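Student: Just to be clear, the model below is a prediction. Sequence and coordinates:
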Amino acid sequence: MPINRRVAAEVWIVLGLSLGQSAVYALVAIAARLTAGTPLAEQTATLNASRSERPYLDLVYQLLGIGFALVPVALALYLLSDHGRSAVRLLGLDRGRPGRDLGHGVALAAAIGIPGLAFYALGRALGITVEVQASALDTHWWTVPVLLLAAFQNGLLEEVIAVGYLYQRTRELGWDRVRFVVASSLLRGSYHLYQGIGPFFGNVVMGVVFSWFYTSPRFAAGTGEERRGRVAPLVVAHTLLDVVAFVGYALVPAEWREALGIR
């Protein structure tokens, strides 16, 4: 099998085990929602649902879900770590620039967070976005730690697969930067379609910003041919956004949450 066909097959397999699979389910979900006879604005999507009425069994299920969701990340890193190179360093997940990574991550979260909330509010107003229930977990001592882990899991899975891994492999397939940005952004939007049309467009915009940042020479690390993007700031930004969505929403006044359609 020619190397480019082998790489393409590998990409489809990795996506089929992770975000591509989620995208297919999301497409089916939005089709079901649009044909349900109930307007999207009157439907609800739950991001973190309880899996058992027994608290400790629920905790086990939550931790298993988080752990197994990260297996595709381990697979992608393993596949990129050929010929003795470190995939962690290749994708910029190492601790080489902690201060800059954190600063860039916070800046990206701020740049995406406010417009993202505006997209959601607009979608709700137009009736093309479902009501998002950020967390349906009962209140236990482990609820907040699990939500924080879930936020980190989302950030690591999506940014490593949809940005870092996909960029490395599409370069080997001869793709240019623009083609990668479009593909990565559409992928990101597609697996959020279960939340409605509004979140699709909002996440496409987020995908454009994140993938453009990752491929920008201005923010690359290293020198000469060793210059490469870093996924770490994207993971930081994504984790912060999800922490606010999963945990911080409870600090928002009830009347504000009601106006935005957040529960």
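Tutor: Ah, there it is.
Student: alpha carbons only for contacts and neighbour counts from here, please
Tutor: Noted.
Student: Which helix or strand contains residue 45?
Tutor: Using DSSP states H and E, residue 45 sits within strand 44-46.
Student: Contacts for stretch 181-189, please.
Tutor: By CA atoms under 8 Å, 6 or more residues apart in numbering, the surrounding residues in contact with stretch 181-189 are 19-20, 23, 158, 162-163, 166, 199-208, 211-212.
Student: Tell me which residue is most central in the protein.
Tutor: residue 158 (3.8 Å; CA atoms, centre = their mean).
Student: pretty sure that residue contacts residue 19?
Tutor: Yes: contact status for residue 158 versus residue 19: in contact at 7.4 Å, counting by CA atoms under 8 Å.
Student: now the strands: where do they sit in the stretch 101-250 of the chain?
Tutor: 131-133 (DSSP state E, counting those that start in this stretch).
Student: for it, what spans make up the helices?
Tutor: 143-159, 166-172, 177-190, 197-215, 232-246 (DSSP state H, counting those that start in this stretch).
Student: so what's residue 203 closest to, chain neighbours aside?
Tutor: residue 189 (4.8 Å; CA to CA, 6 or more residues apart in numbering).
Student: quick one: that neighbour from residue 171, how far?
Tutor: 21 Å (CA to CA, to the nearest Å).
Student: what's around the residue nearest to residue 203, how many residues?
Tutor: The number of residues packed near residue 189 is 23, by other CA atoms under 10 Å.
Student: Repeat that for residue 167.
Tutor: There are 25 residues near residue 167, going by other CA under 10 Å.
Student: Same check on the one 4 residues further on?
Tutor: Number of residues near residue 171 (other CA under 10 Å) recorded here: 12.
Student: Kindly report the same for residue 89.
Tutor: 15.
Student: next one: the one 3 residues further on
Tutor: Counted with other CA under 10 Å, the neighbours of residue 92 add up to 23.
Student: try it against this one:
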Amino acid sequence: MSLSVPRGTAPGVVSDLVREWISPPRRVEQFVDDPAERRLIRVELLVVFAVTLGLSGLASLLSLLDSLLLPAGLSEQTVAINVPQAQSAVVDFLKQLTGVIRLTAWGALGVYLLYRAGYRLSAVGLDLAQKGKDALRGLGLAALIGVPGLGFYLVAHAAGINLAVAPSTLGETWWRPVVLVLLAAGNAWAEEVLVVGYVLTKLRQLGFRENTSLVFAAVLRGSYHLYQGFGGFIGNVVMGLVYGRYWQKTNRLWPLVIAHTVIDVVAFVGYSLLSGVVSWLP
């Protein structure tokens, strides 16, 4: 995600380009001025996030408060992301798949509501017209966020502001890598569709400035990672600022979904593989 400037561009033009990237103009073409319709948009936003990631954010905040009330410091506690859901391996497998379906449905809800509001897939960057470029951009964004993100997590944990995060505690079964990949894709789909494509579009309809919408969406993203500690919150807010601005400037959502999927697959599957190797060491 770079700001490309043609060779020979005047310094004043470069300054304008940088200023527009940092503080883009308000998108007035999507503004809804009908009072009744604006009320419906607000209600829709409230309902959607009350049953999806907004509720997760509240639960995450309560989880962090619970951790802070324990005698042990945050860095001495561990939290797992993907955990067993049943004693039976078969039942556990099926319950993990229900989690994948739920995440997929959350993202699909956002797409459906945008479609009902008159937005086609291309309007939010979910068409396949640039699938090759989207994939490459997604890999680039994954590297941009994933590598520094791992470093920041280690620093936050060492500083005592983050719990130790175990991406997976699922048992060694044939379906574990399959489920972890599906959960990674489901997380990416739900989060990027709802917290970027859906909410930023709706805030444009309400007349919010681009930067105000960006900060709101980034804080929302950070809120449902509070269970990991303050480091998890800060890291995901930064991720939200980068991803949100990328979408605001390019209108391509697939790169964000791909990047998020790659990061989670590396974290979930990589951690499980590493744990398996360590368990075999003497």
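Tutor: Structure received. The model shown is predicted, which means the values in this text are computed figures rather than measured ones.
Student: Which residue in the second structure aligns with the residue nearest to the centre of the first structure?
Tutor: Alignment note (TM-score structural alignment): residue 158 of the first structure maps to residue 191 of the second structure.
Student: Could you double-check that its match lies in contact with residue 105?
Tutor: No: taking CA under 8 Å as the definition, residue 191 of the second structure is not a contact partner of residue 105, at 11.4 Å.
Student: still on that earlier bit, okay, the helices of the stretch 101-250 of the first structure in JSON lines with distance to residue 116 of the first structure next?
Tutor: Putting the helices of the stretch 101-250 of the first structure into JSON lines (distance: least, CA to CA, whole Å) gives the following:
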{"stretch": "helix 143-159", "distance to residue 116 of the first structure": "16"}
{"stretch": "helix 166-172", "distance to residue 116 of the first structure": "24"}
{"stretch": "helix 177-190", "distance to residue 116 of the first structure": "12"}
{"stretch": "helix 197-215", "distance to residue 116 of the first structure": "6"}
{"stretch": "helix 232-246", "distance to residue 116 of the first structure": "10"}
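Student: Tell me which residues touch the residue nearest to residue 241 of the first structure when sequence neighbours are not counted, please.
Tutor: Of all residues not flanking residue 241 of the first structure in the chain, residue 109 sits nearest, at 6.1 Å (CA to CA, 6+ apart). Counting by CA under 8 Å, 6+ apart, residue 109 of the first structure touches 237, 238, 240, 241.
Student: got the contact list for the second one?
Tutor: Going by CA under 8 Å, 6+ apart, residue 238 of the first structure touches 105, 109, 151, 152, 154, 155.
Student: ok, 6 Å please
Tutor: Residues near residue 238 of the first structure by CA atoms under 6 Å, 6 or more residues apart in numbering: residue 155.
Student: Could you report the separation of the counterpart of it in the second structure from residue 187 of the second structure?
Tutor: Under the alignment (TM-score structural alignment), residue 238 of the first structure pairs with residue 260 of the second structure. Using CA to CA, residue 260 of the second structure is found at 8 Å from residue 187 of the second structure.
Student: can you check residue 64 of the second structure too?
Tutor: Counting by CA to CA - residue 64 of the second structure and residue 187 of the second structure are separated by 21 Å.
Student: can you put the contacts of residue 109 of the first structure in TSV and add distance to residue 77 of the first structure?
Tutor: TSV is the format used below for the contacts of residue 109 of the first structure (distance: CA to CA, whole Å):
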residue	distance to residue 77 of the first structure
237	20
238	19
240	23
241	24
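Student: Closest one of those residues to residue 42 of the first structure?
Tutor: residue 241 (24.8 Å; CA to CA).
Student: The closest residue to residue 203 of the second structure other than its chain neighbours: how many residues sit nearby?
Tutor: Once flanking residues are discounted, residue 203 of the second structure sits nearest to residue 213: 6.2 Å by CA to CA, 6+ apart. Counted with other CA under 10 Å, residues neighbouring residue 213 of the second structure total 20.
Student: Please say which position in the first structure residue 213 of the second structure maps to.
Tutor: By TM-score structural alignment, residue 213 of the second structure lines up with residue 180.
Student: Over to residue 227 of the second structure?
Tutor: With TM-score structural alignment as the criterion, residue 227 of the second structure matches residue 194.
Student: before we move on, the earlier item: could you list every helix and strand in contact with the strand holding residue 45 of the first structure?
Tutor: Packing partners of strand 44-46 of the first structure (3 or more CA pairs under 6 Å, 6 or more residues apart in numbering; DSSP states H and E): strand 131-133.
Student: Mean distance of the strand it packs on to its aligned residues in the second structure, please.
Tutor: Compared with the second structure after fitting, strand 131-133 of the first structure deviates on average by 0.8 Å (mean CA distance after the TM-score superposition for the first structure).
Student: Show me how far that strand is from its chain's centre.
Tutor: 17 Å (CA atoms, centre = their mean, to the nearest Å).
Student: ok, residue 177 of the first structure - how many residues close by?
Tutor: 15.
Student: Spatially nearest residue to residue 235 of the second structure, not counting backbone neighbours?
Tutor: Per CA to CA, 6+ apart, closest to residue 235 of the second structure is residue 149, 6.6 Å.
Student: That neighbour: how many residues sit nearby?
Tutor: 20.
Student: which position in the first structure aligns with it?
Tutor: So residue 149 of the second structure corresponds to residue 116, using TM-score structural alignment.
Student: and the gap between the match of residue 238 of the first structure and residue 135 of the second structure?
Tutor: Using CA to CA, which is the criterion applied here, residue 260 of the second structure is 12 Å from residue 135 of the second structure.
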